[in-house]
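Colleague: Predicted model, plus sequence, below.
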Amino acid sequence: MSRVEQGETIEVPRHGHVVAVFIPPPRQQSRFDELVVQGAARPAERDLTTRNLDQYTRIEVPEDVDPLAILLEMRENER
């Protein structure tokens, strides 16, 4: 049952034929809503959507450079 709680569908065979199927119930909330309730995610402070992406800084990262290194360098320069 714990596997079904995690979202897995379980088929129960008898003599080589499936006689029962355990499926998780439909989600009442989205996965994001569940994460917010758990405190693992925070909703946006403003009503942002993907239409707002052009408001963010875009950083071109060459293929031979580690993106994390660029972000860490930018962060260090902000101090």
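Modeller: All right, it came through fine.
Colleague: going forward, measure contacts and count neighbours with C-alpha atoms only.
Modeller: Noted.
Colleague: buried ones in the helix ranked longest in the chain?
Modeller: Ranked by residue count and defined by DSSP state H, the top helix of the chain is helix 67-78. By 16 or more other CA atoms under 10 Å, helix 67-78 has no buried positions at all.
Colleague: In terms of secondary structure, what does whichever strand or helix holds Asp33 contact?
Modeller: Using DSSP states H and E, Asp33 falls within helix 31-38. Contacts defined by 3 or more CA pairs under 8 Å, 6 or more residues apart in numbering; DSSP states H and E place helix 31-38 against no helix or strand at all.
Colleague: try this one next to it:
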Amino acid sequence: MSTISVREFSYNPSAVFARVEKGEAIQVTRHGNVIAILSPAGGPMERYAHLVAQGKIKLKSATAADRHGMPHYEVPEGVDPLAVLLTEREEDDR
């Protein structure tokens, strides 16, 4: 992933977007801190590709039929959705 400063971005944003259109992901920094990540548009799951690559999140494997959709969770009535996700995360870590 490439990195550019806000100043560099402001000089020629069209050129930066052209790079992104070709498939490059670019971090934009201000004073050395990442403030944005520009990534090519794609299916919903592609938005998380850099987080998966960094090991920050894990995605369950998907079949060919559902790779382009987001995971769907059935949450029983009266159950906290966050509790469902945290339980799944704990199970994945085992």
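Modeller: Cool, got the structure. Predicted model, so just to flag it, every value in this text is computed and none were measured.
Colleague: Any idea what the TM-score is?
Modeller: Counting by TM-score structural alignment, normalised by the length of structure 1, the TM-score of this superposition works out to 0.36. Behind it: 43 aligned residues with a CA RMSD of 3.3 Å.
Colleague: And the helix holding Asp33 of structure 1, what's buried?
Modeller: The neighbour-count check on helix 31-38 of structure 1 (16+ other CA under 10 Å) flags nothing as buried.
Colleague: Stretch 4-13 of structure 2 now?
Modeller: By neighbour count with 16+ other CA under 10 Å, stretch 4-13 of structure 2 contains the buried residues Ser5, Val6.
Colleague: Between the two ends of it, how far is it?
Modeller: 11 Å (CA to CA, to the nearest Å).
Colleague: again with stretch 28-35 of structure 2
Modeller: Stretch 28-35 of structure 2 has an end-to-end distance of 6 Å (CA to CA).
Colleague: tell me which residues of that stretch are tucked away?
Modeller: Neighbour-count burial for stretch 28-35 of structure 2, counted by 16+ other CA under 10 Å, picks out Val28, Thr29.
Colleague: which residues are contacting it?
Modeller: For stretch 28-35 of structure 2, contacts defined as CA atoms under 8 Å, 6 or more residues apart in numbering pick out Thr3, Ile4, Ser5, Val6, Phe9, Gln27, Ala36, Ile37, Leu38.
Colleague: I'm done for today, thanks for sticking with me.
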